[in-house]
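**Q** have a look at this fold, sequence not included:
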């Protein structure tokens, strides 16, 4: 007798099943920012009840099969419950930043045409559920619903470093097989639930996907209201966290904590890095903290065109790499669409190799580049070595051409980040009559009263970079306007400074 294929379960039904199996077990812990009050703890029965209550509110506002719901809330239990409620009704979910500028918010709403917006935005052309209304629904009926499958179930807004928003829709049903591999973590239904720390904003693909994948897998989610390096380490110790996903900015801020050597990371099984390339010194620091097999780096995109991964142990033999392609193929092409030689920088194109790989659609933006063979690029530059290991240079749109030479900001930023007095930095290209563009570094110092001097920073860079890559100027700033996901609007930084005299 052949084994039958496992039966997929809808996102909404999965929560109902877990609530029936382990009603009193802890599913979600919400940790407010430091000084923001006590943690809020929810069992699986609580999560089911709250999502059903909010689903009732949504249904009365016209949400049903194939509708789209925008969740424009800060990290909170209500964000999680609203997303689950929409899925229970067969609707798709688009998480958005709650603090979007009005022009961007209105443009996205016009493009998406949601049936409902969960958030505190006023004067919008859609039905709305405010945070107060969501919080006040605790006494509402929690009536069981007919099982429905959303399709599409997920969409994510992305603006990259350009500041121009687009919607990435992931076609495909909102269902999965419990216990199947999900991302880098295999979830065995026979084993005890893991603890997953979610410290990215839920409007970002890292936070949203990791949180809901963990819940679908039956794991316990510890959700931070807002990333704070010291609080994140406290939570890892307190909750015996096993899995956590971070972008390099988060990794760096934790690595700079003064008492890190005395902290307990023994519970950690996986620290997954994504979102951007990681400087070599930072990789080595985290390998020291959690071990080479527990630190995993990845390269991918919200579009899901392909994935590369590498463990810390493998990285030590291939420093700087983001690994080999996983269930996908990679090509490095020149501007004419021809493959480049090994070690030569070109544009990265990827293609999934699995038949069931989901596609994607852009809403409100032109489709990305595709090769004749079906490979897709999201604009990143890089190269392959002889062993097929992928290395990332930078995004094509961020590359600086100065005096005819190509300079990748990520390389310069990695060198600057090694300086012990640099808390954060970003490198941009400013228009220049002589050079075309000049390399300009913005420095957020560790100590604002004693920032490193231009001479010190220039010497530091010259020891690590070719002379033409060393910034022509260093600008000390009080802070860099990163989003909670660690993103920067580079084009905006350039515009602000493009008329300045060098």
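**A** The structure has been received and is ready for your questions. Owing to the predicted nature of the structure, the values given are computational and were not obtained by experimental measurement. Numbering: from 1, shown residues only.

**Q** okay, CA-based contacts and neighbour counts for the rest of this
**A** Will do.

**Q** which strands and helices sit next to the helix or strand harbouring residue 423?
**A** Taking DSSP states H and E as the definition, residue 423 sits inside strand 422-432. Packing partners of strand 422-432 (3 or more Cα pairs under 8 Å, 6 or more residues apart in numbering; DSSP states H and E): strand 400-402, helix 409-417, strand 436-445, helix 490-497.

**Q** for that strand, buried residues please.
**A** Residues of strand 422-432 classed as buried by neighbour count (16 or more other Cα atoms under 10 Å): 422-431.

**Q** picking up where we left off before, for residue 197, which of the helices and strands packed on strand 422-432 is the nearest?
**A** helix 409-417 (25.5 Å; Cα to Cα).

**Q** could you give the angle of that closest one to strand 422-432?
**A** Put simply, helix 409-417 runs at 140 degrees to strand 422-432, going by axes from the mean of the first three to the mean of the last three Cα atoms, to 10 degrees.

**Q** figure out how far helix 409-417 is from the centre of its chain.
**A** Relative to its chain's centre, helix 409-417 lies at 21 Å (Cα atoms, centre = their mean, to the nearest Å).

**Q** list the contacts of that helix.
**A** Residues from elsewhere that reach helix 409-417 (Cα atoms under 8 Å, 6 or more residues apart in numbering): 277-280, 393-394, 398-400, 422-428, 457, 460-461, 464-465, 469-470.

**Q** list the buried residues for stretch 256-266?
**A** Across stretch 256-266, burial judged by 16+ other Cα under 10 Å covers 264-265.

**Q** could you list the buried residues of stretch 295-311?
**A** 295-300, 302-311.

**Q** contacting residues around residue 472?
**A** By Cα under 8 Å, 6+ apart, the neighbours of residue 472 are 438-440.

**Q** the structure to be compared is supplied as follows:
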């Protein structure tokens, strides 16, 4: 009997939502007016659903009065704060396209995005850490002729925006023009090579993805979600905010940007039932000296995503953080983002060894990256995905869109994956991260998983670096558990020798304090290769 192909379709008895985001929020406001929708711990502010709906309405009218039309691009360049969330729903309510801008961007990156997306109105923070947003905006204004208005959160210009209004009939007429298939959001991919690309997403894309992620987690109006992940990324605004509001749940903002102690404090104070993070965030929380002093007993679930989740970390999250139903999600900005997810009743092996199975109403397949032929289950190839979640395309870049989405509307993820016999998917690396050592294909993920069990290693990233003899050699960049007693290359070689094939054993080691990261918490392997590849 021939093996089953690496193809899966997420059948579901729950239908896709046909709403716009504004209509979906209105339904939640009507059903849960007195339940909390949003809590901001840094400022102490709280909104019930009725209050949140009214605040969104006020900002929507202000944006219309400021000239924001259907399809106009409104930029949001801010750290996590309630105004970010209000902007997300207010722009959707009036059919403007919200452009997410990474808070870590410097002047030239900001100018690129403002011009590439054609942003006419910008909402920005005033300052955070070393970033003076007002100064950075002032520096690029002359180079961005399309930018006609800037409103800084916490500044009189923000109050002016809120003071503007339009008659009720005008807002209703605008809402009547909207379709769930309208573009509503542009998110820029990280741009590790060249300039970032603007993934253009619709109401239908992101509302349904947030809703079904929440369904997989069993969300109801009783859930309270601690969100230390950035809103500018799909993880925060879709898997967090839209998963919450589509179920009447509450979003809790612990801090403007990730702080491990603030996250655990928020869980304890607000009795959160769900906590999100990338693996490095969970590692930082678990490694706090006073971790055991926090009462995390209210937690039952959460999401670990953004990069591969080490087995040892997942075991501690389940055992010590009470997150028995924690979920692994896999996806990319271009797919709204989640394509596969573990289920609440999955055993530890599936939760640690895979990124789950296909989401409802989505298709995935694993193909030969050269020929595009679907491979048998159990063989490694490129993961591709299709369905409601695939973006419209990259904003104003049809050629780059055609490179990513083929004529069959399959999104080419660039990730190497294996679909198991049971339909669960393992990510074995990025096509571009795969190391080819002496003709052997080496997947860094496998080595990283193994080294996470080393008693002296807190975190590890494996990259390929140039080598005259083998083409590429394997470098392990490690963060030690005890900086005073880091592992040596001999330690690692001896540890690997009995368990890994000889060609997978790292030949070099670098001991580091931290890894270079994107703001969303992904390790920038390209920088590790650049820094230590000599």
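**A** That came through fine. Remember, predicted model here, so these are calculated numbers, not experimental data.

**Q** got a TM-score for the two of them?
**A** Here the TM-score for the pair of chains, by TM-score structural alignment, normalised by the length of the first structure, is 0.84; 484 aligned residues with a Cα RMSD of 3.3 Å.

**Q** make CSV from the contacts of residue 472 of the first structure and add neighbour count and distance to residue 343 of the first structure to it.
**A** Shown next, in CSV, are the contacts of residue 472 of the first structure (neighbours: other Cα atoms under 10 Å; distance: Cα to Cα, whole Å):
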residue, neighbour count, distance to residue 343 of the first structure
438, 25, 26
439, 25, 25
440, 21, 27
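
**Q** now do the strand holding residue 423 of the first structure against helix 490-497: the angle between them, please.
**A** Using the same axes, to 10 degrees: strand 422-432 of the first structure against helix 490-497 is 70 degrees.

**Q** can you pull the contacts of the aligned partner of residue 357 of the second structure in the first structure?
**A** Residue correspondence to the first structure (TM-score structural alignment): residue 357 of the second structure is matched to residue 324. Residues near residue 324 of the first structure by Cα under 8 Å, 6+ apart: 308-310, 388-390.

**Q** let's see 6 Å
**A** The contact partners of residue 324 of the first structure, taken as Cα atoms under 6 Å, 6 or more residues apart in numbering, are 308, 389.

**Q** tell me where the stretch 101-250 of the second structure has helices.
**A** Secondary structure of the stretch 101-250 of the second structure (DSSP state H, counting those that start in this stretch): helices at 107-117, 133-140, 156-163, 168-176, 203-216, 234-236, 243-245.

**Q** got it, and the stretch 351-500 of the second structure?
**A** Using DSSP H, counting those that start in this stretch, helices in the stretch 351-500 of the second structure cover 398-404, 444-451, 489-497.

**Q** where's the match of residue 357 of the second structure relative to residue 310 of the first structure, distance?
**A** 7 Å (Cα to Cα, to the nearest Å).

**Q** list residues touching both of those two?
**A** In terms of Cα under 6 Å, 6+ apart, residue 324 of the first structure and residue 310 are not both contacted by any residue.

**Q** ok, of the contacts of residue 472 of the first structure, which one's closest to residue 319 of the first structure?
**A** Closest approach between those and residue 319 of the first structure, by Cα to Cα: residue 439, at 25.7 Å.

**Q** the second structure: which residue goes with the closest one?
**A** Using TM-score structural alignment, residue 439 of the first structure sits opposite residue 474 in the second structure.

**Q** and the gap between that match and residue 400 of the second structure?
**A** Distance, residue 474 of the second structure to residue 400 of the second structure, by Cα to Cα: 32 Å.

**Q** list the contacts of residue 313 of the first structure.
**A** Going by Cα under 6 Å, 6+ apart, residue 313 of the first structure touches 292-293.

**Q** and it, what element?
**A** Assigned by DSSP H and E, residue 313 of the first structure belongs to helix 312-317.

**Q** after superposition, how close is that helix to the second structure?
**A** Helix 312-317 of the first structure: mean distance to aligned residues in the second structure after superposition is 4.4 Å, counting by mean Cα distance after the TM-score superposition for the first structure.

**Q** now the residue nearest the centre of the first structure: closest residue in space, sequence neighbours ignored.
**A** When Cα atoms, centre = their mean is applied to the first structure, the residue found nearest the centroid is residue 206 (3.2 Å). Nearest residue to residue 206 of the first structure, sequence neighbours excluded (Cα to Cα, 6 or more residues apart in numbering): residue 200, at 6.5 Å.

**Q** tally of neighbours for the equivalent of the one you found over in the second structure?
**A** Matched to the second structure by TM-score structural alignment, residue 200 of the first structure sits across from residue 229. Other residues lying near residue 229 of the second structure total 28 when counted by other Cα atoms under 10 Å.

**Q** most packed of the helices of the stretch 101-250 of the second structure?
**A** Highest mean neighbour count of the helices of the stretch 101-250 of the second structure: helix 243-245, a mean of 28 (counted as mean count of other Cα atoms under 10 Å).

**Q** residues making contact with the following helix or strand past that one?
**A** Counting by DSSP H and E, the next helix or strand C-terminal to helix 243-245 of the second structure is strand 250-253. For strand 250-253 of the second structure, the external contacting residues (Cα under 6 Å, 6+ apart) are 36-40, 224-227.

**Q** switch the cut-off to 7 Å
**A** Contacts with strand 250-253 of the second structure, where a contact means Cα atoms under 7 Å, 6 or more residues apart in numbering, come from 36-41, 223-228, 241, 244.

**Q** for these, which one is nearest residue 186 of the second structure?
**A** Nearest to residue 186 of the second structure, judged by Cα to Cα, of the contacts of strand 250-253 of the second structure is residue 241 at 16.3 Å.

**Q** now that closest one: closest residue in space that isn't a chain neighbour?
**A** Using Cα to Cα, 6+ apart, the closest residue to residue 241 of the second structure is residue 251 (6.6 Å).

**Q** would you mind finding the match for the one you found in the first structure?
**A** So, by TM-score structural alignment, residue 251 of the second structure is matched to residue 221.

**Q** same question, residue 285 of the second structure
**A** Counting by TM-score structural alignment, residue 285 of the second structure lines up with residue 254 in the first structure.

**Q** which one of the helices and strands packed on strand 422-432 of the first structure lies nearest to residue 51 of the first structure?
**A** Per Cα to Cα, nearest to residue 51 of the first structure of these: helix 490-497, 38.4 Å.
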